[in-house]
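1. just coords:
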C-alpha cells in the first residue's frame, strides 16, 4: 500500500510539472492532480492495453513510435474524466505524456523499493 501511494504522488507531481511547462495543460488543485494520477493509472491499466492490441500493426510499422500517440490519447482521457484537469489539444497531450513519463521515471529512481 505505501508503494501505491508513493507512485500516486510521483505521478501527480509529474503532472504538475507538465502543467508548469505546457500552457495547454491546466490543473486547478493538488487534489485534481492526485485524482488525475489515479485516473491515469486506471486508464493505463484497462484502456491502454486494449488500444495497444488493436493498433499493433501501426505500432510495428512505426517501430513503436505509435505508442506515443496511444500515451497522448490516454493523457487526453485523463483530462476528459477528471474535474479540474484540462488538456487543450493533441500536442499538449503528446508532450504532457512525454513529460509525465520522464519526470515519473526520474522521481521513481529516488523512491524505488529494493526487493
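-> Structure's in. What do you need? Since we're looking at a predicted model, the values are computed, not measured.
2. all contacts plus neighbour counts: C-alpha atoms, from now on.
-> Will do.
3. Can you give me the buried ones in the host helix or strand of residue 59?
-> Assessed by DSSP states H and E, residue 59 sits inside helix 56-61. For helix 56-61, the neighbour count (16 or more other C-alpha atoms under 10 Å) marks residue 59 as buried.
4. quick one: contacts of it?
-> With C-alpha atoms under 8 Å, 6 or more residues apart in numbering as the test, helix 56-61 has contacts from 52, 65, 66, 67.
5. try this one next to it:
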C-alpha cells in the first residue's frame, strides 16, 4: 500500500511541475483538483494504457517508442476532460505535459 501512495504522490508532483511551466498550458484550480487529477490519471494509466499499448504496438515499434508520448498525452487530455478544475486546453498542451510528467516521474522514481 505504501508504494501505491508514493507513486501517486510522485505523479501529483509531476503534474504540479507541468502545471507550473508556462509553455505547457496545463492548469489546476485547487490542490484538491490536482490530487484528484493525479488519482484519475493513475487509474486511467493502470487500466487503459496496457490496452492502448497492445493495440498500437506496430506504431510504437515503427516510431522507436515515441508513439508512447501520444498515448500518454491522450490519457492526460482525457483526465482534463474528466476532472473538474483540472484544465488541459489542447492536445498540444497534453503532449508537452506528457513529456514533462514522464521526465519528472523518471527523475523522482529513480530515487526510490
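-> Perfect, thanks for sending it. The structure displayed is predicted, hence computed values, not measured ones.
6. TM-score them against each other, please.
-> In this superposition the chains share a TM-score of 0.90, using TM-score structural alignment, normalised by the length of the second structure; 111 aligned residues with a C-alpha RMSD of 1.4 Å.
7. hmm, back to that, what's the most distant pair in the contacts of helix 56-61 of the first structure?
-> Distance extremes for these: the farthest pair is 52 and 65 at 11.7 Å, using C-alpha to C-alpha.
8. Pick out whichever of those two has more residues nearby.
-> residue 52 (16 against 12; other C-alpha atoms under 10 Å).
9. mind listing what residue 69 of the second structure touches?
-> By C-alpha under 8 Å, 6+ apart, the contact list for residue 69 of the second structure reads 95, 98, 99.
10. sorry, back to before: superpose on the second structure and give me the mean offset of whichever helix or strand comes after the helix holding residue 59 of the first structure.
-> Later in the chain than helix 56-61 of the first structure, the nearest helix or strand by DSSP H and E is helix 66-81. Taken over the aligned residues, the distance from helix 66-81 of the first structure to the second structure averages 0.8 Å (mean C-alpha distance after the TM-score superposition for the first structure).
11. thought residue 40 of the first structure was touching residue 80?
-> No - taking contacts as C-alpha atoms under 8 Å, residue 40 of the first structure lies outside contact range of residue 80: 11.0 Å.
12. Compare those two (neighbour count), which wins?
-> Between residue 40 of the first structure and residue 80, counted using other C-alpha under 10 Å, the more crowded position is residue 40 (24 against 14).
13. And the helix or strand harbouring that one, what does it pack against?
-> In this assignment (DSSP H and E), residue 40 of the first structure forms part of helix 30-54. With contacts taken as 3 or more C-alpha pairs under 8 Å, 6 or more residues apart in numbering; DSSP states H and E, helix 30-54 of the first structure sits against helix 2-21, helix 66-81, strand 85-87.
14. next one: it to chain centre, how far?
-> Relative to the mean C-alpha coordinate of its chain, helix 30-54 of the first structure is positioned 7 Å out (C-alpha atoms, centre = their mean, to the nearest Å).
15. Give me the angle between it and helix 2-21.
-> Between the axes of helix 30-54 of the first structure and helix 2-21, defined by axes from the mean of the first three to the mean of the last three C-alpha atoms, to 10 degrees, the angle is 100 degrees.
16. circling back: dump the contacts of helix 56-61 of the first structure to JSON lines, plus distance to residue 14 of the first structure.
-> Output for these, formatted as JSON lines (distance: C-alpha to C-alpha, whole Å):
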{"residue": "52", "distance to residue 14 of the first structure": "23"}
{"residue": "65", "distance to residue 14 of the first structure": "22"}
{"residue": "66", "distance to residue 14 of the first structure": "22"}
{"residue": "67", "distance to residue 14 of the first structure": "19"}
